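**Student:** Attaching a predicted model along with its sequence, questions to come.
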Amino acid sequence: MEKRIIKAGVPETGGPFNLCVRHGDMLYVSGLPPFEEDYCAQLRAARARGEPPPPFPDLPFERQVRIVMDHLKALVEAAGSNMDCLLKVIVWLKDQRQQEAFDRIYRGYFSSAEALPTRTRMQAGRTPMDCALEVEAIGYVPQPPAATPAA
């Protein structure tokens, strides 16, 4: 089995990692902060010039959650899977008081309560660029049903 890097148009910071790797039927998604392409471009440019990173934009918490979850969904689907095939999710919140707002949005990315993956949620001491959250995941790519032999 070879390792495949999954690209899905999700903005990248130019850091020393890949956002999503598929190995066999397993998926590994790096911690995803709520970075949109404009901010990632500024971050890459600052790194290239050897300058400090730009400040993270002041985005509402709910917007940050949707950015992260949309990016997670895009990566999982680009790998040939879906959100219901996630097995483990780890969530770092900058402020645990936002857990209920996070959970309301998070649940909407899965088809049912039974499809929810295992999850760890913790308060981060510090998140990338002081954003509100970061989410990472492990999942699998479902196998197509086996063809039934003709009778």
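**Tutor:** Perfect, thanks for sending it.
**Student:** Please count neighbours and contacts with C-alpha atoms only from this point.
**Tutor:** Will do.
**Student:** and Lys7, which of the three is it?
**Tutor:** What DSSP: H, G, I helix; E, B strand; the rest coil gives for Lys7 is coil.
**Student:** Enumerate every residue touching it.
**Tutor:** By C-alpha atoms under 8 Å, 6 or more residues apart in numbering, the contact set of Lys7 is 19-20, 75, 78.
**Student:** Drop anything exposed from those residues.
**Tutor:** Buried members of those, counted by 16 or more other C-alpha atoms under 10 Å: 19-20, 75.
**Student:** What about those residues, which are in strands?
**Tutor:** Cys20 (DSSP state E).
**Student:** Throw the buried ones among the contacts of Lys7 into a markdown table and include distance to Tyr109, thanks.
**Tutor:** Putting these into a markdown table (distance: C-alpha to C-alpha, whole Å) gives the following:
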| residue | distance to Tyr109 |
| --- | --- |
| Leu19 | 19 |
| Cys20 | 18 |
| Leu75 | 13 |
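**Student:** Nearest to Ala132 among the buried ones among the contacts of Lys7?
**Tutor:** Leu19 (18.7 Å; C-alpha to C-alpha).
**Student:** Take this one as well and set it beside the first:
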Amino acid sequence: MKKIYQIPGAPAPIGPYSQAVEVNNTLYISGQIPIDPKTGKLNDSSIATATQQVMNNIKALIETAGLDMSNIVKCSIFLKDMNNFAVVNEEYAQYFSSDAPARETVQVSKLPMDVDVEISCIAVRF
């Protein structure tokens, strides 16, 4: 059975996708960008602020599914500029107390709404 999740109170996705989909106890979280779900506007005054917003969006989706951040097993980080890696890494690390998930970080030429960071995740219901 497939279950769809959306951040409570968030605007609907701008394209034909779901924010998160759970199948067979695995939650697939679509790439999150720094959109504030309350306002629908970008929260990207700095790369640190943008990363915090992205991670808060992921956390909201995880919690909506009845999980927590320790259920995340894999993340993919997409950066417009790899020079931002250290700052993104520092902010990202604050969301995992131990046993951080597997991940990769890649530089890409462009992201939706021309943001600087996008992160997707996979979580498992243990």
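**Tutor:** Structure's in. What do you need? Every value quoted in this text rests on a predicted model; they were computed, and no experiment measured them.
**Student:** Now the TM-score, please.
**Tutor:** For this chain pair, the superposition-based TM-score is 0.90 by TM-score structural alignment, normalised by the length of the second structure; 124 aligned residues with a C-alpha RMSD of 1.7 Å.
**Student:** All the strands of the second structure, residue numbers only.
**Tutor:** Counting by DSSP E, the strands of the second structure are 2-5, 20-23, 26-32, 72-79, 102-107, 117-124.
**Student:** Please convert those to TSV, extending it with distance to Thr51 of the second structure.
**Tutor:** What follows is the strands of the second structure, written out as TSV (distance: least, C-alpha to C-alpha, whole Å):
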stretch	distance to Thr51 of the second structure
strand 2-5	21
strand 20-23	19
strand 26-32	10
strand 72-79	10
strand 102-107	13
strand 117-124	7
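**Student:** Of all those strands, which one is nearest Ile14 of the second structure?
**Tutor:** Nearest of the strands of the second structure to Ile14 of the second structure, taken as C-alpha to C-alpha: strand 26-32 at 12.0 Å.
**Student:** distance from that closest one to the first structure after superposition?
**Tutor:** Superposed on the first structure, strand 26-32 of the second structure shows a mean distance to its aligned partners of 0.4 Å (mean C-alpha distance after the TM-score superposition for the first structure).
**Student:** now that strand: which residue numbers in the first structure?
**Tutor:** Mapping strand 26-32 of the second structure onto the first structure (TM-score structural alignment) gives residues 26-32.
**Student:** now stretch 107-115 of the second structure
**Tutor:** By TM-score structural alignment, stretch 107-115 of the second structure lines up with residues 123-131 in the first structure.
**Student:** what's the offset of that stretch from the middle of its chain?
**Tutor:** 15 Å (C-alpha atoms, centre = their mean, to the nearest Å).
**Student:** Just the buried residues of that stretch, please?
**Tutor:** Of the residues in stretch 123-131 of the first structure, 124, 128, 131 count as buried by neighbour count, 16+ other C-alpha under 10 Å.
**Student:** Spit out the contact partners of the last one.
**Tutor:** Contact criterion C-alpha under 8 Å, 6+ apart gives 33-34, 56, 94 as the residues in contact with Cys131 of the first structure.
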